[in-house]
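Peer 1: here's a sequence, model it:
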Amino acid sequence: MSLLNETIALVKKEFLLEFRLRYMLNAVIIYLASAIFICYYAFFGRGGDLSAMTWNALFWIIIVLASVNAASRSFLMERSSRHFYYYFMASPGAIILSKLIYNLILLIVMSLAGLALFCLIMGNVVQDMPMFILITVIGSGCLAATLTFIAALAAQTQHSMTLMAVLSFPVVIPLLMLLINVSKSAIDGLDRSLALEDLAVLLAVKVITIAVSYILFPYLWKN
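Peer 2: Here you go, the predicted structure:
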């Protein structure tokens, strides 16, 4: 079977399992709803106010933490027997590509749903919504690529969940700062050209991470 056919088959398998079990979907929905409600109560429960800068930071903190929770399950929640089965039935390249595609779609949908819910409950302070949506999609893709590779690394150890948290922190924090910075221009309604450089950096990180994942994962998988 070719790499493309293997990847498509594995992506279909990921979505079939998710729609059948709905563990990740339910967990993400509960997390988003709970986090946004807590933010609403903390800032508006007693007649408080929320600045645009705080709105931006809260949104991305919630999205990043939800992304870590969702992406970590791609490898860490699978049993070793399933990994053993994949070892003989599919190529390492198809496995990592299927995980990347699945997490990419999942995190983009999750982020857009989170944005809609956040605007509905916390109010909409974004002046250039199309640009903010584009930033959200690109940022979610960058998070998906980065966190999927980290999950693949962590899954090879005995203390995988601990290692996932340790490895994610130094990688996610710079991405979070970059996403908050580039989103500010869309919130303030500034010229879109001001965000192009940061968007190019995010796209470069995404492409490089996918390439590195595809090259290095076969060596991890053999071990």
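Peer 1: from now on I want contacts and neighbour counts done on CA atoms only, so please keep to that.
Peer 2: Noted.
Peer 1: what's around N223, how many residues?
Peer 2: Close neighbours of N223, defined as other CA atoms under 10 Å, add up to 6.
Peer 1: apart from its chain neighbours, what residue comes closest to it?
Peer 2: The shortest distance from N223 to any residue other than its chain neighbours is 7.9 Å, reached at Q156 (CA to CA, 6 or more residues apart in numbering).
Peer 1: helix, strand, or coil at that neighbour?
Peer 2: coil (DSSP: H, G, I helix; E, B strand; the rest coil).
Peer 1: does it touch Y219 like I think?
Peer 2: No: applying CA atoms under 8 Å as the test, Q156 and Y219 come out as separate, 11.2 Å apart.
Peer 1: more crowded one of these two?
Peer 2: Taking neighbours as other CA under 10 Å, Q156 and Y219 compare with Q156 leading, 15 against 10.
Peer 1: what's stretch 36-49 in contact with?
Peer 2: The contact list for stretch 36-49, computed with CA atoms under 8 Å, 6 or more residues apart in numbering, reads L50, L58, I62, L117, F118, I121, M122.
Peer 1: second chain to compare with the first, below:
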Amino acid sequence: MKKDLLLELRKQHTFYGILLYIAATIFVLYLSLPDSPDAVIWNSLFWVIQLFVCVNTVAKSFLQESSGLMLYYYSIASPTEFIIAKLLFNVVLMLLMSSLSLLLFFIFLNNPVEHVGAFYAIVLLGGTSISLTFTLMSAIAAKAQQNAALIAILGFPVILPQLLLLMRLSKAGLGEVFRSGAFLQLSGLILGLDVLVFVLAVILFPYLWKD
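Peer 2: Predicted structure coming up:
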């Protein structure tokens, strides 16, 4: 995690490029929409933007590692330590980007959220889910001759049910009536998927590591 943090600080143009991408995308939405979108459209646009932000932020984590660097990491760290560090770092980075996106959405596209606290918790949960999924997909794609297209091919069937659940769950924060039972049920389902992806990454990555 320290290594990835130092690399992000050293290559600040990449980090600021992602920030510019988020700000520019949301500003274009602001200019292209004549009026403030209703809550349903606002919610859908937000999660679509989060998907693209994650692809630009997290999916590159393994593709930017050369074979020589991977061989060096192989000699100093275990595969479990390596993949857990990557997962945690990408989760933290994605949570930062998700929080910034939500703030810019509130500024440019108004705030249709009735329960801001609950919605922000959903945003953090969703950012974690998307980040874990694309980190695992990036690890698999990196072992296939650095084929970035595999991230989209492998990630789409996995991320689609998560996005649908997140959109459905986030409606709880948008509505005036807050149903705690449905909120907890859907949150538990998403957390279960997160745990499943995390466990799969820890189990499968050592086999990729030896390749």
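Peer 1: if we can go back for a sec, ChimeraX command for the buried members of the contacts of stretch 36-49 of the first structure?
Peer 2: The ChimeraX selection below is limited to those of the contacts of stretch 36-49 of the first structure classed as buried (16 or more other CA atoms under 10 Å):
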select :58,62,117,118,122
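Peer 1: dump the contacts of stretch 36-49 of the first structure into TSV; add distance to S111 of the first structure and secondary structure as well.
Peer 2: Output for those, formatted as TSV (distance: CA to CA, whole Å; DSSP: H, G, I helix; E, B strand; the rest coil):
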residue	distance to S111 of the first structure	secondary structure
L50	21	coil
L58	13	helix
I62	9	helix
L117	10	helix
F118	10	helix
I121	15	helix
M122	15	helix
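Peer 1: list just the nearest of the contacts of stretch 36-49 of the first structure to E6 of the first structure.
Peer 2: Comparing the contacts of stretch 36-49 of the first structure against E6 of the first structure with CA to CA places I62 closest, at 33.8 Å.
Peer 1: residue in the second structure paired with that closest one?
Peer 2: With TM-score structural alignment defining the correspondence, I62 of the first structure maps onto I49 in the second structure.
Peer 1: quick one: buried residues of stretch 138-153 of the first structure?
Peer 2: 138-153.
Peer 1: and it against the second structure, how far off on average?
Peer 2: Taken over the aligned residues, the distance from stretch 138-153 of the first structure to the second structure averages 0.9 Å (mean CA distance after the TM-score superposition for the first structure).
Peer 1: mind listing the strands in the second structure by residue range?
Peer 2: Secondary structure of the second structure (DSSP state E): no strands present.
Peer 1: ranges for the helices of it?
Peer 2: With DSSP state H, the ranges of helices along the second structure come out as 2-10, 12-32, 39-57, 60-63, 67-76, 79-108, 116-142, 149-174, 180-209.
Peer 1: the last one packs against which elements?
Peer 2: The one in question is helix 180-209 of the second structure. helix 79-108, helix 116-142, helix 149-174 (3 or more CA pairs under 8 Å, 6 or more residues apart in numbering; DSSP states H and E).
Peer 1: apply 10 Å and report the result again.
Peer 2: helix 67-76, helix 79-108, helix 116-142, helix 149-174 (3 or more CA pairs under 10 Å, 6 or more residues apart in numbering; DSSP states H and E).
Peer 1: most tightly packed of these?
Peer 2: helix 116-142 (a mean of 23; mean count of other CA atoms under 10 Å).
Peer 1: now that one: which residue numbers in the first structure?
Peer 2: With TM-score structural alignment as the criterion, helix 116-142 of the second structure aligns to 129-155.
Peer 1: check the fit of stretch 53-69 of the first structure onto the second structure and give the mean distance.
Peer 2: After superposition onto the second structure, the mean distance of stretch 53-69 of the first structure to its aligned counterpart is 0.7 Å, using mean CA distance after the TM-score superposition for the first structure.
Peer 1: off-centre distance for that stretch?
Peer 2: How far stretch 53-69 of the first structure lies from its chain's middle: 11 Å, per CA atoms, centre = their mean, to the nearest Å.
Peer 1: over to stretch 214-223 of the first structure?
Peer 2: 22 Å.
Peer 1: got the buried residues for that stretch?
Peer 2: Across stretch 214-223 of the first structure, burial judged by 16+ other CA under 10 Å covers Y214, F217, P218, W221.
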